[in-house]
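Below is the sequence, then the predicted model.
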Amino acid sequence: MDFNDSIEEAAFREECREWLTENAPRKERPDEVFGRGMSAAELMQAAREWQGRKAEAGFGAITWPEQFGGRGGSPIQEVIYRQEEGNFKVPVGAFNVSLGMVIPSLFVHADPEVSKQHVSDALHGKELWCQLLSEPGAGSDLGMIRTRAERCSDGRDGWIINGQKVWTTLAQFADCGMVLTRTDPDVPKFAGMTTFFIDMDAPGVEIRPIRQANGDAEFNEVFFNDVFIPDNQRVGEVGGGWKVTLTGLMNERLSIGGVMPPELWRTAIKQMQDCDLGYGQSYGQGDNRTALQDSAMRQQLSDLYLNAQGLWLLQCRGLTALGQGREPGAELSVAKIVAARTLQDFSYFAMDMKGTQGILTAEDLGDSWQLVEQLWMGAAGMRIAGGTDEIVKNNVGERVLGLPPEPRADKGMTFKQLLG
């Protein structure tokens, strides 16, 4: 395992750092968050503008082929850029699904004319794409989707879509979406699906934001009510929807390096130093004790530090594989489980230190509380997104440890038979 950049990687890191220094303000604190006081629409507009600037400079989609406007770079370069960008106060994350999962599926499987029409606009932030996969009855098992696409019976060359999707990230701001549908219920569940792309303002598309506990609405329900899609908006072959979906899911591997906020344990130390436990007067001492002086609190800090360091070591293994042109191993699946739990533990810890004030928001407690608030609201979702803890553990057990797979009662059955 290599902990250091190669000569080429170090040169690329310096290039990223120089460009970011010239184009964005550096964070004053590791826990500083972009967009304090901005509305969701304002944040989205800022993200579009920042994506456009990155694209012009060659950092918008580093791993994309050059013919699509990318840099033709390596996955390790993408990770290096994200590491450096994390030190600057800029909008991040809004285009992860659009550029990291959806558009790569588009230029691999769609007609070249479709790519020519949409890829450049997506790269420069002019178009935002969402991914319409999960449904109320098909989350971890996407093979159970029920959103139907049926051939038009009125002479039009196209399809009519009816159904519902849920947990669709940023659908309310998306210009286009890629939707996985059921086109043949008389074959096994993964063989009867087809993918289309759709204009999100098309007649019959209804978007309902899902209001989260923090007041934001990052996710949405999307309903399709007799939505017409011409056949030239089909992506891939009829019945080939699962292949298209897998292309997008495989690109998720590039999200490594962007899960843990930089130096989270140092943020915890600063909060412990600022937290007065009020024990001093009770024990007749001259001054009160901070959380950092409390042995039980220091034990929790140690646990946080060890988890963060363990995640860094797992990341180094993944980055070493990417840098050598190999696929990362199971370390990335394990890292997802540990990272989500660690972020939750950090937010619990920070809130416990505040006592009754721990239920207050950043509006009451100041900017330094914004990261805690975001992690408290969002870390639980990380344990669901991209596969629940249970699903990921099953994958690790079966595909890495070689344990016997769980029995599958649906093997060889058609989708219609599964519905009973």
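That came in fine, so what should we check first? Computed from a predicted model, the values in this text were never measured in an experiment.

CA only for contacts and neighbour counts going forward, please
Fine.

Mind listing what's buried along the helix or strand L106 falls within?
Using DSSP states H and E, L106 sits within helix 103-109. By neighbour count on 16 or more other CA atoms under 10 Å, the buried set for helix 103-109 is 103-107, 109.

cool, and stretch 41-58?
Here stretch 41-58 shows 43-55 as buried, counting by 16+ other CA under 10 Å.

From these, which land in helices?
43-55 (DSSP state H).

Please tabulate those in JSON lines and include distance to C130 as additional columns.
Output for these, formatted as JSON lines (distance: CA to CA, whole Å):
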{"residue": "L43", "distance to C130": "17"}
{"residue": "M44", "distance to C130": "14"}
{"residue": "Q45", "distance to C130": "16"}
{"residue": "A46", "distance to C130": "18"}
{"residue": "A47", "distance to C130": "15"}
{"residue": "R48", "distance to C130": "14"}
{"residue": "E49", "distance to C130": "18"}
{"residue": "W50", "distance to C130": "18"}
{"residue": "Q51", "distance to C130": "16"}
{"residue": "G52", "distance to C130": "18"}
{"residue": "R53", "distance to C130": "21"}
{"residue": "K54", "distance to C130": "20"}
{"residue": "A55", "distance to C130": "19"}
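
Against which helices or strands is the longest strand along the chain packed?
Looking across the chain with DSSP state E, the single longest strand is strand 219-230. Strand 219-230 makes packing contacts with strand 158-165, strand 205-210 when contacts are defined by 3 or more CA pairs under 8 Å, 6 or more residues apart in numbering; DSSP states H and E.

Please indicate which of the ones you listed has the most neighbours on average?
Comparing the helices and strands packed on strand 219-230 by mean neighbour count (mean count of other CA atoms under 10 Å), strand 158-165 ranks first with a mean of 21.

Which elements pack onto whichever helix or strand comes after that one?
Sequence order places strand 176-182 as the next helix or strand after strand 158-165, per DSSP H and E. For strand 176-182, the packing partners by 3+ CA pairs under 8 Å, 6+ apart come out as strand 129-132, strand 148-151, strand 193-199, helix 241-250.

For stretch 363-380, list every residue counted as buried.
Here stretch 363-380 shows 368-373, 375-379 as buried, counting by 16+ other CA under 10 Å.

can you tell me which of those residues are in helices?
Among the buried residues of stretch 363-380, DSSP H puts 370-373, 375-379 in helices.

before we move on, the earlier item: of the buried residues of stretch 363-380, just say which sits nearest to Q315.
A379 (18.9 Å; CA to CA).

The structure to be compared is supplied as follows:
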Amino acid sequence: MTAPTIPGTDDPAWLAARRADASGRLDDLAMPSERDEIWRYLDLDFDPAFDSAPSQPGTVASPDELAEAWTGKIVSVIDGFVTDAGVSTVISASEPTDDGVGTDLFATAYDALAPGAVLIDGDHLGEKVFVDVQSTGAATTFPGVHVEVPAGSEASVVVRFRSASDVPAVVVPRLTANVGDNARLALTVIQDWNYQTRAMGRAVVNLGRDSGLTLSEVGLGAKIGRLHLDVNFIGHGSWAKIYGVYFGEDDQTLDYRYFMNHIGTNTRSDMFLKGAVEDDALSVFTGMIRIETTGVKTEAFQTNRNLILSSGASAQSVPNLEILANDVKCGHGSSVGPLDEDQRYYLMSRGLTPDVADRLQVRGFFEESISQIPHADLRPWIRERINMKYITAQEEGRV
């Protein structure tokens, strides 16, 4: 099997031109403003320190239990660089179509400074691929992953982001995917950064005719863990199922901006995210279902549920619809609230202590979403990490 690839220093003319253009614009761009709806609720008072981007990868962290249990291909991306032996330098000679990531400060910095992106394509579809993305030092890095799923094929990819313990860093990840006609992509994204990392993530998935996407996002770490996701339903009959679980503690901010853009006819999307916050943590969900005039017979739904486990924690949940076509079915729902007192009382009446009753509530709350994560072998690890966050907070008297 051919190894995943990354662009190198012998860049084609189009890439050199794009980097030069982005570099020329970067100095004129300001940090995004909280007054902009797409950045609302975020504390952006920090130095992105783009000039600290490393010229070579740092020291690779040892595989942990999650990577060691993986049965497929593992690719390491260290500080934006692929470090696996045998990885070759391959890049398209012609300029690709616009990936739709935008031109804000972070997107422009990525275009100017990213060393490249791992390419998972038709040569790598014979087994599951685990991309272990690591940030190793106090620097700003630009890791990238691109998945190309040819027509009629299937791909299974996990992207796990992590950073060295107790090291402040800024990371600007980019994840893009093209899913061809009648193709399928199962994708799980895990944000497991340390609590001093600010991650400004961007993801775009384009779906062809009768293609399908099952995507799950697991938000565990980061001081700011942001994922701005666009799914573009370009082909007739394309569909996506989006699941999310996230748990914030301390002073974390977990920020999700999900946009389902229905362009083709007879497309379907279903977003289902569940999250919890404790201590002084903040979660943000902004969901948009946009149906273009061409998107007739679309069915699209979004749901976001949030648990508030401490008086200092908060959650913002803002679902939106923008419908420009007729003959569609759409719906959205959100909730923000504490654990259910009636459920606690019932469980205690069956002999459980208050702490154990609350643990069962938290576990049951997340299970509805965890059980839908497409990579079933990851679910026990995710379940354990989610549950231990709450158990530890109980034992320390924080909830």
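Thanks, I have the structure now. This is a predicted model, so every value here is computed, not measured.

Please state their TM-score.
With the length set by TM-score structural alignment, normalised by the length of structure 2, the two chains reach a TM-score of 0.23; 160 aligned residues with a CA RMSD of 7.4 Å.

circling back: make JSON lines from the helices and strands packed on strand 219-230 of structure 1 and add distance to L311 of structure 1 to it.
JSON lines is the format used below for these (distance: least, CA to CA, whole Å):
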{"stretch": "strand 158-165", "distance to L311 of structure 1": "33"}
{"stretch": "strand 205-210", "distance to L311 of structure 1": "31"}
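
nearest to N225 of structure 1, of these?
strand 158-165 (5.1 Å).

between the closest one and strand 193-199, how many degrees?
90 degrees (axes from the mean of the first three to the mean of the last three CA atoms, to 10 degrees).

quick one on the thing from earlier: from the contact counts, what lies against the helix holding L106 of structure 1?
When contacts are defined as 3+ CA pairs under 8 Å, 6+ apart, helix 103-109 of structure 1 packs onto helix 112-123, helix 241-250.

which of the residues in the shortest one are buried?
Judged by neighbour count using 16+ other CA under 10 Å, the buried positions of helix 241-250 of structure 1 are 241-245, 247-249.

All the strands of the stretch 151-300 of structure 2, in order from the start?
Shown for the stretch 151-300 of structure 2, the strands assigned by DSSP state E, counting those that start in this stretch span residues 154-163, 169-171, 174-179, 184-192, 197-207, 212-219, 224-233, 239-248, 253-262, 268-277, 282-291, 299-308.

Which other helices and strands does the last one contact?
If you count contacts as 3+ CA pairs under 8 Å, 6+ apart, strand 299-308 of structure 2 packs onto strand 268-277, strand 282-291, strand 314-323, strand 329-337.

still on that earlier bit, possible to save the ones in helices among the buried residues of stretch 363-380 of structure 1 as JSON lines with distance to M297 of structure 1?
Output for those, formatted as JSON lines (distance: CA to CA, whole Å):
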{"residue": "Q370", "distance to M297 of structure 1": "22"}
{"residue": "L371", "distance to M297 of structure 1": "20"}
{"residue": "V372", "distance to M297 of structure 1": "17"}
{"residue": "E373", "distance to M297 of structure 1": "20"}
{"residue": "L375", "distance to M297 of structure 1": "20"}
{"residue": "W376", "distance to M297 of structure 1": "19"}
{"residue": "M377", "distance to M297 of structure 1": "23"}
{"residue": "G378", "distance to M297 of structure 1": "24"}
{"residue": "A379", "distance to M297 of structure 1": "21"}
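
Let me know the closest of the residues you listed to A335 of structure 1.
A379 (13.7 Å).

residue contacts, the closest one?
340-341, 343-344 (CA atoms under 8 Å, 6 or more residues apart in numbering).

Recalculate using a threshold of 10 Å.
339-347, 385 (CA atoms under 10 Å, 6 or more residues apart in numbering).

nearest to L227 of structure 2, of the helices and strands packed on strand 299-308 of structure 2?
strand 282-291 (9.9 Å).

any idea how far E68 of structure 2 is from L307 of structure 2?
Computed with CA to CA, to the nearest Å, the distance linking E68 of structure 2 and L307 of structure 2 is 32 Å.

The two - which one has more neighbours?
Neighbours were counted for E68 of structure 2 and for L307 using other CA atoms under 10 Å; L307 has more, 23 against 10.

Spatially nearest residue to that one (excluding sequence neighbours)?
Using CA to CA, 6 or more residues apart in numbering and skipping the chain neighbours, the partner closest in space to L307 of structure 2 is A276 (4.5 Å).

Relative to M388 of structure 2, how far out is that neighbour?
13 Å.

okay, the two: which has more neighbours?
Set A276 of structure 2 next to M388 and count neighbours by other CA under 10 Å: A276 wins out with 29 against 13.

Verify the contact between the more buried one and S314 for me.
Yes: using CA atoms under 10 Å, A276 of structure 2 is in contact with S314, at 9.2 Å.

ok so, going back, let me know the closest of the buried residues of stretch 363-380 of structure 1 to V97 of structure 1.
Distance ranking of the buried residues of stretch 363-380 of structure 1 against V97 of structure 1, using CA to CA, places G378 first at 16.7 Å.

is it true that that closest one touches Q370?
No: checked against CA under 10 Å, the pair G378 of structure 1 and Q370 is beyond contact range at 11.9 Å.

Look up how far A350 of structure 1 lies from the closest residue to F349 of structure 1 other than its chain neighbours.
Counting by CA to CA, 6+ apart, Q300 is the residue found nearest to F349 of structure 1 once chain neighbours are left out, at 7.7 Å. Q300 of structure 1 is 11 Å from A350 of structure 1, where distance means CA to CA.

just S105 of structure 1 next, same as before
On the measure of CA to CA, S105 of structure 1 and A350 of structure 1 end up 40 Å apart.

swap in V79 of structure 1?
29 Å.

and what of A11 of structure 1?
A11 of structure 1 is 38 Å from A350 of structure 1, by CA to CA.

Comparing these two, which shows the higher neighbour count?
When neighbours are counted by other CA under 10 Å, A350 comes out ahead of the other of A11 of structure 1 and A350, with 20 against 12.

For the closest residue to G248 of structure 2 other than its chain neighbours, grab the count of nearby residues.
The spatially closest residue to G248 of structure 2, leaving aside those adjacent along the chain, is V277, at 4.6 Å (CA to CA, 6+ apart). Neighbourhood size, V277 of structure 2 [other CA under 10 Å]: 29.

cool, E341 of structure 2 as well?
10.
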